[in-house]
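Student: just coords:
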């Protein structure tokens, strides 16, 4: 059996507390089954990069990590990954920063990952590279003579061509994806945007799942990620979840809970969510003192200025809304800047009458699926979901809204609070069926089956996987 080599920006080691995320759990399971290795950044900073690999093994999962220099973190992670690609791929071209140092650091760190991983890879290994931090890694591995089957999965949206062409050297970046054998996206929309770019900017051809530019053909597929639905449903009735559920319900004093759980990020639409809830309080004074919005938003990427700004904005908004509507024994918004273990989160989800998941743009959004899985089948809550989240394609029985419209959000909250039990059950059951059928194991197996079945290159010349800009049509960038 071929080993699976997973390469990602960060490595999630198995935890004795069992608080790994669903993606980490699924990938760890695949690594155990194949005797594979997870390669990535340790999260630590070193004065001078030496290429030293830190090996570890826990619960059958082997990891190999490297430390990066502070300059690497500034240019590769905080810079190109999170100041350039992240905003651009989330349609926020106004926030994207383009700097040669960022791009140089991004390529330098990817080369360091290639140099680290190459000696660990055996000829029959299958390589699975993850996310926007590592787009050019496959090409760099090919440059080192690797002929292995190699796949890439993008966990964030793929932007429309009209936005992507604003990226300097965009064609070079996209061309590097043709070093892989299978490239995966969460939704048909992101896949179609990729195909459109390849056809219009690179003169490529699309034939079903096969995309060809020059002499290189890859499979490009839509493969939506899921969660471990049964595990999360079980977590929602665990002792820790029940204790959290009881604590939350006691604090509410019979009020209805609306919950949002998001990393503190401008793509999550938190400012728009607060404004939508404020509009609801204005439109429906009969619900004053009857509802509480609890927004859990752990800080992230604090070194990036745009993240500092969103935190300051939300602090101000929460204060203003609470100042306008609070009473001596009621505060409408509970704004919490800390995270919780998954079992406690499951208890909070289960206590909530409404799950408010309203990103402005999201590759998938697993919080929406976790909220569904955590519900009591006999008295489920209602999911209010942005139509711009990848999850909206599967969870069509949520109340789908435009998160930019405070009126739509206000109407949806009011409708959810008034929704009769029979309708809540019907909607929940339909969504739960989707969450159970296309779960995390389905996603992992679907992608790796495609990758395993892909033809292994018999011979890869130094430039065989390199697609020259302009192959078939003029290309900018």
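Tutor: Structure's in. What do you need? Quantities reported herein were computed from a predicted structural model and do not represent experimental measurements. Residues are numbered from 1 along each chain as shown.
Student: CA atoms for contacts and neighbours, from now on please.
Tutor: Will do.
Student: Any figure for the gap between the residue lying closest to residue 181 once chain neighbours are set aside and residue 282?
Tutor: In this structure, residue 181 finds its nearest non-sequential neighbour in residue 218, 5.0 Å apart by Cα to Cα, 6 or more residues apart in numbering. As judged by Cα to Cα, to the nearest Å, residue 218 and residue 282 stand 53 Å apart.
Student: Going by neighbour count, which residues of the host helix or strand of residue 308 are buried?
Tutor: Assigning secondary structure by DSSP states H and E places residue 308 in helix 305-325. Neighbour counts using 16 or more other Cα atoms under 10 Å place 306-308, 310-311, 314, 317-318, 321-322, 325 of helix 305-325 among the buried residues.
Student: Helix or strand next in line after whatever helix or strand the residue nearest to residue 181 lives in, which one?
Tutor: Here residue 218, judged by DSSP H and E, is contained in strand 216-222. As assigned by DSSP H and E, the chain's next helix or strand after strand 216-222 is helix 229-235.
Student: Put this next to the previous one:
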């Protein structure tokens, strides 16, 4: 059986994934099932190091080999902060106004991808299947091909792909998309992303559509398809009943026995729609005063990319909004908003999900959003909570029984929250059952197998 080689910006030990994000957990699942090599940046920044160079480290975790490369400060700042998160992240989330189109960043981005390919190439075996992940490493296959790599190479984009006119705002956007044609299979989270890719390559580079999933351009054929990522439903449900999850549930159930709990959990990021969500909650209290002293919003916004000015400004805005609501509506024995700016252990989150009456998953744009699926998995089927989900999350294509909202419409979102709080038990049970069946049928194991089967079936060129 061919060895699986996963390449991603960061590498996580599959045995220590309790606090990891959705991508790390999903990749850990894939490698633990198949065995293989996980390759990426070590997370170490070497001050004064030489650009384009980095020390390599290797250790083993069960049947998985973990190999990482250090980056110097100049490479890190141009590749990671500059191009990946200062250009690609905002543009791919439709925020051209926040992109920093500094032409110098792309040189560092290309240099780090060349470095990673150069370090990886000697580690590869002829029959390895290579699976590259996310926007940090779009040119990885092109760099490997230039070094003579003939292996099957797949790519999975975990964030959205924007429409052609937005994508075209990226300097050297044609080079970026040309790099994707070095892969055999491109995986996207949602069908809308596939449509955006198809439209771009047809209009901008004149690609030939061989069928609805296959395109030829630049002398190569590539397959593009949606593979919505899932979670391990049974594993997450087990965490709900494990000690830490159960303790969290009991403690929160007791503390908020007289309240209705609304819950938001995500990184502090402008793509998540946090200010709009808090304004919707304020609108709820204003328009439906029966929720005053009754409903509490717990908003967890874990730290993220705090070195970037945009994120510092977002934190100040969110803290100001939460403080204003608590000042205007709060009582000595009730605060409308509990805002938490720190990480919460993944082992404790299921208990928090389970106690919530309503989950607010309302990003302005998101590739998938696994919080929505985790909330469903953690619910008590006899008395489930209600998922309020942005129509602009990739998960909305699958989770149609959620209450779908436009997060830009503060009034409309408040109306949907009120509907969720008033939803009869029988309807909550019906919606939850259908949602649970969907996330079980398309879980992380389905995602891994479906993608890797499709990659193995590709005809290498």
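Tutor: Sure, I can see it. Every value quoted in this text rests on a predicted model; they were computed, and no experiment measured them.
Student: Could you tell me the TM-score of the two chains?
Tutor: The TM-score (TM-score structural alignment, normalised by the length of the second structure) is 0.97; 457 aligned residues with a Cα RMSD of 1.2 Å.
Student: re the thing from before, what range does the strand holding residue 218 of the first structure cover in the second structure?
Tutor: Under TM-score structural alignment, the counterpart of strand 216-222 of the first structure in the second structure spans residues 220-226.
Student: ok, average deviation of the matching stretch from the first structure?
Tutor: When the first structure is superposed, stretch 220-226 of the second structure averages 0.7 Å from its matched positions, counting by mean Cα distance after the TM-score superposition for the first structure.
Student: rewinding a little: which residues in the second structure does the helix holding residue 308 of the first structure match up with?
Tutor: Residue span in the second structure matched to helix 305-325 of the first structure, by TM-score structural alignment: 309-329.
Student: sorry, back to before: what's next to the strand holding residue 218 of the first structure, contact-wise?
Tutor: Residues outside strand 216-222 of the first structure that contact it (Cα atoms under 8 Å, 6 or more residues apart in numbering) are 178, 180-188, 191, 209-212, 464-465, 467.
Student: what does residue 115 of the first structure align to in the second structure?
Tutor: Aligned partner of residue 115 of the first structure by TM-score structural alignment: residue 118.
Student: Against residue 330 of the second structure, how distant is its match?
Tutor: Distance of residue 118 of the second structure to residue 330 of the second structure, given as Cα to Cα: 58 Å.
Student: quick one: residue 51 of the first structure and residue 65 touch, right?
Tutor: No - judged on Cα atoms under 8 Å, residue 51 of the first structure makes no contact with residue 65 at a distance of 9.6 Å.
Student: Which one's more surrounded, the two?
Tutor: Taking other Cα atoms under 10 Å, residue 51 of the first structure and residue 65 do not tie; residue 65 has more neighbours (25 against 14).
Student: That one -> the second structure?
Tutor: Counting by TM-score structural alignment, residue 65 of the first structure lines up with residue 68 in the second structure.
Student: and what of residue 141 of the first structure?
Tutor: Residue 141 of the first structure maps onto residue 144 in the second structure, by TM-score structural alignment.
Student: after the helix or strand harbouring its match, next one along is what?
Tutor: Following DSSP H and E, one finds residue 144 of the second structure within helix 140-146. With elements assigned by DSSP H and E, the helix or strand that comes after helix 140-146 of the second structure is strand 152-156.
Student: Pull the residues that contact that following strand.
Tutor: Outside strand 152-156 of the second structure, the residues that reach it (Cα under 8 Å, 6+ apart) are 128-134, 138, 141, 183-188, 455-456, 458, 460.
Student: rewinding a little: packing partners for the helix holding residue 308 of the first structure?
Tutor: In terms of contacts (3 or more Cα pairs under 8 Å, 6 or more residues apart in numbering; DSSP states H and E), helix 305-325 of the first structure is packed against helix 270-283, strand 333-336.
Student: what sits against residue 461 of the second structure?
Tutor: 220-221.
Student: can you do 10 Å?
Tutor: Neighbour list for residue 461 of the second structure: 150-152, 182-184, 219-222 [criterion: Cα atoms under 10 Å, 6 or more residues apart in numbering].
Student: Aligned to residue 345 of the first structure, what sits in the second structure?
Tutor: Mapped onto the second structure by TM-score structural alignment, residue 345 of the first structure lines up with residue 349.
Student: Excluding residues flanking it in the chain, which one is nearest the aligned partner of residue 405 of the second structure in the first structure?
Tutor: Matched to the first structure by TM-score structural alignment, residue 405 of the second structure sits across from residue 401. Excluding its sequence neighbours, the residue lying closest to residue 401 of the first structure (Cα to Cα, 6+ apart) is residue 386, at 5.1 Å.
Student: Tell me how many other residues surround the one you found.
Tutor: Neighbours around residue 386 of the first structure, by other Cα under 10 Å: 28.
Student: show me the contacts for it.
Tutor: Residues near residue 386 of the first structure by Cα under 10 Å, 6+ apart: 268-269, 356-362, 365, 368, 392, 398-404, 409.
Student: roughly how far apart are residue 11 of the second structure and residue 128 of the second structure?
Tutor: 19 Å.
Student: actually residue 274 of the second structure, not the one I wrote
Tutor: Counting by Cα to Cα, the gap from residue 274 of the second structure to residue 128 of the second structure is 42 Å.
Student: out of the two, which sits in the more crowded spot?
Tutor: Using other Cα under 10 Å as the criterion, residue 274 of the second structure and residue 128 rank with residue 274 on top: 29 against 19.
Student: aligned partner of the more buried one in the first structure?
Tutor: Per TM-score structural alignment, the equivalent position to residue 274 of the second structure in the first structure is residue 270.
Student: dump the residue contacts of that match.
Tutor: 260-264, 276, 295, 297, 310-311, 313-314, 357-360, 403.
Student: Show me just the buried residues among those.
Tutor: Buried members of these, counted by 16+ other Cα under 10 Å: 260-264, 276, 295, 297, 310-311, 314, 357-360, 403.
Student: Next one: the residue nearest the centre of the first structure from residue 365 of the first structure, what distance?
Tutor: Central residue of the first structure (Cα atoms, centre = their mean): residue 155, 4.9 Å from the mean position. Using Cα to Cα, residue 155 of the first structure is found at 10 Å from residue 365 of the first structure.
Student: Next, show the common contact partners of those two.
Tutor: Contact with both residue 155 of the first structure and residue 365 is made by residues residue 225, according to Cα under 10 Å, 6+ apart.
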